[in-house]
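>>> What follows is a predicted structure for the sequence shown.
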Amino acid sequence: MSVEPRLYVEAPLEADAVLDLDRDQAHYLVNVMRRKAGDGVRLFNGRDGEWRAEVASADRKRASLQIVQQRRSQSAAPDMALYFAPVKKARTDFIVEKATELGVASITPVITQRTQSDRVRTDRMQALTREASEQTERLDLPVIHEPVSLTQMIKAWDAARTLMFADESGDSQTEPWGGEHGRARPIAEALAGRERDGKWAMLVGPEGGFSVEERTLLHAQTFVLPVSLGPRILRADTAAAAALSVWQSMLGDW
């Protein structure tokens, strides 16, 4: 079965409109996907649902599309926001890509005391979300926010949004990862019985976890829900994908 290529565009989508693609999209459609006049393409812009279009004209550098009809109406993704401490480039890319695939509504880098990567390219993050949305049948793209410090994030927080955070530490100041006392409940147990509707967010810390001061700050907030992701200490990128998957399964749109 052949699947028509799918592209994100920013222009409004309506029947009979003609859309000129930018150079990169024209190159992808014509030179990579080998589409020619009359071939079908699927389009979405995050507002107007998904539409079928046909290639009206194409050469190596340019392509225009004739929009034909709407295939799917716009629908909202679950209201889940991801906040994460940036890690190494490849692992940050993984987090952004998988978070998009898992349906998050927005992604925000958070600078913590132990964050090792302080250079964040939001333009690259936007490109990754675009590609992942095109490939996974999403009708929208996550909103990418500029980096914010953890303290700034907490000060500006909307208390109506529940913030889960992957709390893998105990309370001890001498034992590895804080020992066993004071550990958070397993994520499935913490989410059990919660209402499906509501505003949520997930916070994943840096390599090495949150500092004692940061963990204390988070625990002091009434909107924070500490959760454990199991008996093993997960890498930050694995933790993000694991936590979002459990939440989607229990309270999201799976």
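Sure, I can see it. Note that the structure is a prediction, hence the values are computed from the model and not measured.
>>> can we go C-alpha only for contacts and neighbour counts from here?
Will do.
>>> looking at it, W51 is touching R42, isn't it?
Yes - using CA atoms under 8 Å, W51 is in contact with R42, at 5.6 Å.
>>> which neighbours do the two share?
Overlap of the contact sets of W51 and R42 (by CA atoms under 8 Å, 6 or more residues apart in numbering) is empty.
>>> Structure two is appended below for comparative analysis:
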Amino acid sequence: MRAGARRRRPCYGPAMPATPAWPPASTPRLFVDTPLGPDAAPVVDGAAAHYLLHVMRLKSGDPLLLFDNRSGEWLATVADAGKRALTVRIERRMRAIEAVPDLWLCFAPVKKARLDWIIEKATELGVARLQPVITERTIVERVKRERLEAQIVEACEQCGRTALPALAEPVKLPALLRDWPEDRALLFADEAGGAPFGTVDAPAPAAILTGPEGGFTERERAALLACPAVRRIALGPRILRAETAAVAATALWMAQHGDWGTAAGKVSPEA
């Protein structure tokens, strides 16, 4: 190159625009209680349709993600957007149904807002089964199943779960212990003390039991400790609210034996 000559920059042509992610991260995600598959054309109506049409402003051709608690998660597009319902077209399956750790959360029902919080967080954390337990000091003995089911669905839609946790009917503590399966460890969170959680080896299948606001009675404690499957645990040096204990114990188990690490827990046959 002679002196003073300008170095020519290589010409690569105009920059190509990046291909946008599909489906977009903002794509609505919805549970539908109907089998999904390549040939399915589900209709979304009711409150879900109102949300999609009037809040999310979906129109024909827009994407959405559906899961059915049977086959996994599917990408779909709106085929027809009416005033009160949407017909969608299934495009392809995005994920198979997940394998959740085989952990049950047995808990005494508490007041409405706190109960909703337990259901929401336990679902997000990945429990396989939710079991309300009526104890001697349980204040709330009747639970509205429809409201709890709605909380479960909403939590699954938000956190990306493809398998809804099973919701059992409330049962009294003596009946729970009488019919308890021998092969499932029952981690009894006792406010009176117990072994530190990290020292108790209880992989799946397992369950956690937390009590009501007033704790367990001495008669209930004696019945629990007489059950061969029960392992008494402590949740730290402080007294926790009932809802805090349920979520804390679930998180500790998931970190130790669940799917938060490299090894996934045993798959629940109900999931």
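Alright, I've got the coordinates. A quick note: this is a predicted structure, and the numbers were derived from the prediction, not measured.
>>> Kindly provide the TM-score of these chains.
Here the TM-score for the pair of chains, by TM-score structural alignment, normalised by the length of the first structure, is 0.91; 237 aligned residues with a CA RMSD of 1.1 Å.
>>> State the distance from S106 of the first structure to T100 of the first structure.
Distance, S106 of the first structure to T100 of the first structure, by CA to CA, to the nearest Å: 9 Å.
>>> whoops, V110 of the first structure was the one
Distance from V110 of the first structure to T100 of the first structure, by CA to CA: 17 Å.
>>> quick check: stretch 131-145 of the first structure aligns to which part of the second structure?
The aligned range for stretch 131-145 of the first structure in the second structure is 154-168, by TM-score structural alignment.
>>> List the buried residues in the matching stretch.
Buried residues in stretch 154-168 of the second structure, counted by 16 or more other CA atoms under 10 Å: 154-157, 161-167.
>>> With respect to P196 of the second structure, which of the residues you listed is nearest?
Of all these, the one with the least separation from P196 of the second structure (CA to CA) is P165, at 27.2 Å.
>>> what about the strands in the stretch 151-271 of the second structure?
166-167, 171-172, 185-189, 195-196, 206-210, 230-234 (DSSP state E, counting those that start in this stretch).
>>> Where does L7 of the first structure sit: helix, strand or coil?
Secondary structure, DSSP: H, G, I helix; E, B strand; the rest coil: L7 of the first structure is strand.
>>> if you skip the residues just before and after it, what's nearest to it?
Leaving aside its sequence neighbours, L7 of the first structure sits nearest to L43 (CA to CA, 6 or more residues apart in numbering; 5.0 Å).
>>> And for K172 of the second structure?
Leaving aside its sequence neighbours, K172 of the second structure sits nearest to I134 (CA to CA, 6+ apart; 4.5 Å).
>>> Tell me which residue of the first structure matches up with the one you found.
Matched to the first structure by TM-score structural alignment, I134 of the second structure sits across from I111.
>>> ok, its match - contacts?
85-86, 118, 147-150.
>>> what's the closest of the residues you listed to G208 of the first structure?
Set against G208 of the first structure, the nearest of the contacts of I111 of the first structure by CA to CA is A85 (11.0 Å).
>>> That closest one and A105 of the first structure, how far apart?
Note on A85 of the first structure: its distance to A105 of the first structure, by CA to CA, is 17 Å.
>>> Between those two, which has more neighbouring residues?
Comparing A85 of the first structure with A105 by neighbour count (other CA atoms under 10 Å), the higher total belongs to A85, at 29 against 21.
>>> which residues touch the residue mapped onto the more buried one from the second structure?
Alignment note (TM-score structural alignment): A85 of the first structure maps to A108 of the second structure. When contacts are counted by CA under 8 Å, 6+ apart, A108 of the second structure touches 132-135, 138, 210-212.
>>> Sounds good, over and out.
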